[in-house]
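Colleague: Predicted coordinates and the sequence they were generated for:
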Amino acid sequence: MHQLTYGDIKAATDRIAGRIRPVTLAPVDPGAIRTAHRDPLDDRPVEPCEVWLAMEFMQHTGSFKARGAQNFIQAHRDAGALPDAGVTIASGGNAGLACAWAARQQGVRATVFLPANAPQVKVAKLRGYGAEVRLIGSEYAEALAACEEFAAATGALASHAYDHPLIAAGAGTLLEEIRRQIPGLDTVVVAVGGGGLFAGVATAAQHHGIRTVAVEPEHCRALNAAIEAGRLVDVTVDSIAADSLGARRTSAMALHAAHQDGVHSVLVSDGEIVRARQALWDHRKVVVEHGAATALAALTAPDQHVPGRDLPTRPAGPTRNYRPGSGEKVCVVLCGANTDPTDLAPRPTAH
């Protein structure tokens, strides 16, 4: 298995330059995010942390996936390894959209496999990007099997939602852009599903001495479970963010990246994810997926208290939030916005 390197991310940065939208950063209001509690004996003044939002949901196709898809296709084109049959993928989510978009950008055929019961809005979006959509079976596994058969029969290049070094390296280009805009960045916070974004961002961050906080829903924790077990394991998936973070198993690349210095794993509840997503709408009129709000939830989730203690402490078990230190510079990646916003608008009250 190819382990991701910083060289892979540098190559991807050069390869996709000018082909994707540079990320926009927005500062969080000073004092909106609380800093960690200090030792009472530490009399140094506490400086507020500096928090930025990386608005990657404004990327082509509405998510960071456009970076990896563009890198994947361009790298194969540069190597003369792009077949006449084009590319194929089984995904009705952000990866499928990104693959179809990147293929159209490159003038390449894209064949996307979905279960027959896939939402019509996704099918229409994919066709809007010029993809040929094939509806197979009633479950993702059946669509995936058909995709693999198609690739074997036609020679089409099979892409993957997250478990490929070119896909992860493309995602890692995001960190390169962020650190150029935030000199002295200390920490980057990312949501984790299959682990492509995390693997890319953590690999780049580790090279620059930047901490990575990997955030997962508590009942959708493929990476956290793999870290605990020391190997890849299957997990049950049950979260409001499962549509984008619902991988049953993380990638070997992601687990390798998680073992590097400066990586912290955090689990958040669905309730905190919903609250973070609503807060982005209430305070900024920003609409993101539950998966994107998962990253912010790590900073807004409350401290846990142990009975009989005045100060919050860390109970045994998984970390439930991330508290920046005094003066810490943090960037939270809001990675996608392919969501239904109707549950965010405040309901009118009866008079």
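Modeller: Thanks, I have the structure now. Keep in mind that this is a model prediction, so the values were computed, not measured.
Colleague: drop to CA atoms for contacts and neighbour counts, all remaining ones
Modeller: Fine.
Colleague: what's next to the longest helix seen in the chain, contact-wise?
Modeller: Counting by DSSP state H, the longest helix found in the chain is helix 165-181. For helix 165-181, contacts defined as Cα atoms under 8 Å, 6 or more residues apart in numbering pick out 2-4, 8-10, 12-13, 16, 22-23, 25, 54, 64-65, 67-72, 75, 160-162, 185, 196-205, 253, 331.
Colleague: For the residue lying closest to Ala90 once chain neighbours are set aside, give me its contacts.
Modeller: In space, and not counting its chain neighbours, Ala90 is closest to Phe113: 4.5 Å by Cα to Cα, 6 or more residues apart in numbering. If you count contacts by Cα under 8 Å, 6+ apart, Phe113 has them with 88-92, 133-136, 143-144, 146-147.
Colleague: adding another structure so you can compare the two:
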Amino acid sequence: MTPNRWSSTMHTLTYGDIKAAADRIAGRVRPVTMAPVDPGAIRTGHRDPLDDRVDQPCEVWLALEFMQHTGSFKARGARNFLEAHRDAGTLPASGVTIASGGNAGLACAWAAQQQGVRATVFLPATAPAVKVAKLRGFGADVRLVGLEYAEALAACEEFAAATGALASHAYDHPLIAAGAGTLLEEIRQQIPGLDTVVVAVGGGGLFTGIATAAEHHGIRTVAVEPENCRALNAAIEAGRLVDVTVDSVAADSLGARRTSAMALAAAQQGDVHSVLVTDEDIVRARQALWDHRRLAVEHGAATALAALTAADRHQEGRDLPTRTAAAARSYRPGSGETVCVVLCGSNTDARTLMHG
């Protein structure tokens, strides 16, 4: 990916971009850890009653990406973003800036610290003190502005224009998405026979990278969103980017009002199935990870698993293309299918988990 392609207005990501990112961040991020799900724990789909083949159990794996630096996959994109600019000589002395009090802000601050450059992170004044402290722990210059994200974003843009600092983005940038896509490359190295990858979708950076790499390898992508945070699902349905209402227990990490053009392009090009899950299913999946494995993940990470554990439902009143499965409320692996569920983040309050 050359400097003139580093534009957030780019509508497509290529597999070559992801391979370049993998080379760029090799040895600079933690390799993903994989864990198998107990045989029989996930139900398979229904078969044609006339199909007399012997049913084979599905094989399901968990990608424990929440063990990544800063507690989420965001470290991959942030590191790729800064490494690429440093290699190209386009990393300014004034450093990097971003408006985000969540995982993207933490990843940006960490990557900047690793590079020895300044990170200026803008947050609303209402940001939790624990996040502010964690950002400062990574050496970030934290600026608290306004009461809403939009105000912090405007201040970040003004700061970048005034100082020449490099503006980063939480998800809508090709270098960020390409870095996220390196996760699928690592998963394939450990599961060569992978059929399907299941991933939660917020703004679409992780989905774009994963789906682009998956399409190259002939792997199906299941894109999972809360039913009331359905930016990608709504874009697939409309065939264009649209704004959606955000109201979910997972909105802190998956609450984008609009997905990226790159994400919509990836959904339209590959074998992508869109699934919507309820908040109840998300909470139940998150609790199950704690009860059975003592894994404390964000609601956003549990959203991916909820697609496989949710009760079978059908969304009424929609007539959508079956290729995208946009009306689906769950995903049932087929007989003998090998599936990987990405658990993407763990920046959560473990006290909200009941003891099981």
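Modeller: Received, thanks. Predicted, not measured: the structure shown is a model, and the values here were computed from it.
Colleague: care to give me the TM-score?
Modeller: TM-score of the superposed chains, computed with TM-score structural alignment, normalised by the length of structure 1, equals 0.95; 338 aligned residues with a Cα RMSD of 1.2 Å.
Colleague: still on that earlier bit, and the gap between the residue nearest to Ala90 of structure 1 and Cys99 of structure 1?
Modeller: Going from Phe113 of structure 1 to Cys99 of structure 1 by Cα to Cα, to the nearest Å gives 12 Å.
Colleague: For the two, list the residues in contact with both.
Modeller: Here Phe113 of structure 1 and Cys99 share the contacting residues Ile89, scored by Cα under 8 Å, 6+ apart.
Colleague: which residue numbers in structure 2 go with stretch 189-196 of structure 1?
Modeller: Counting by TM-score structural alignment, stretch 189-196 of structure 1 falls onto residues 198-205 of structure 2.
Colleague: Give me the contact list for the matching stretch.
Modeller: Against stretch 198-205 of structure 2 from outside (Cα under 8 Å, 6+ apart): 170-173, 176-177, 180, 206-207, 221-225, 229, 231-232, 253-260, 262-263, 300-301, 303-305, 339-344.
Colleague: helix or strand for Leu241 of structure 2, which one?
Modeller: Of the helices and strands defined by DSSP states H and E, none includes Leu241 of structure 2.
Colleague: which residues touch the counterpart of Lys10 of structure 1 in structure 2?
Modeller: Using TM-score structural alignment, the equivalent of Lys10 of structure 1 in structure 2 is Lys19. Under the criterion of Cα under 8 Å, 6+ apart, the contact list for Lys19 of structure 2 reads Thr182.
Colleague: mind checking what the residue nearest to Ala90 of structure 1 lines up with in structure 2?
Modeller: Aligned partner of Phe113 of structure 1 by TM-score structural alignment: Phe122.
Colleague: check the fit of the helix or strand harbouring its match onto structure 1 and give the mean distance.
Modeller: Using DSSP H and E, Phe122 of structure 2 maps to strand 119-123. Averaged over the aligned pairs, strand 119-123 of structure 2 sits 0.3 Å from structure 1 after superposition, using mean Cα distance after the TM-score superposition for structure 1.
Colleague: Now the residue most central in space within structure 2. Nearest residue, chain neighbours left out?
Modeller: Taking Cα atoms, centre = their mean, the centroid of structure 2 lies closest to Leu206, which sits 3.6 Å from it. Sequence neighbours aside, Ala180 is the residue nearest to Leu206 of structure 2 in space, at 5.2 Å (criterion: Cα to Cα, 6+ apart).
Colleague: what's the spacing between the alignment partner in structure 1 of that neighbour and Glu139 of structure 1?
Modeller: Counting by TM-score structural alignment, Ala180 of structure 2 lines up with Ala171 in structure 1. Remark: distance between Ala171 of structure 1 and Glu139 of structure 1 (Cα to Cα) = 27 Å.
Colleague: So those two - more neighbours on which side?
Modeller: Taking other Cα atoms under 10 Å, Ala171 of structure 1 and Glu139 do not tie; Ala171 has more neighbours (30 against 13).
Colleague: any idea how far that one lies from Phe72 of structure 1?
Modeller: 11 Å.
Colleague: try Ala242 of structure 1
Modeller: For Ala242 of structure 1, the distance to Phe72 of structure 1 - Cα to Cα - is 25 Å.
Colleague: out of those two, which sits in the busier spot?
Modeller: Phe72 (26 against 17).
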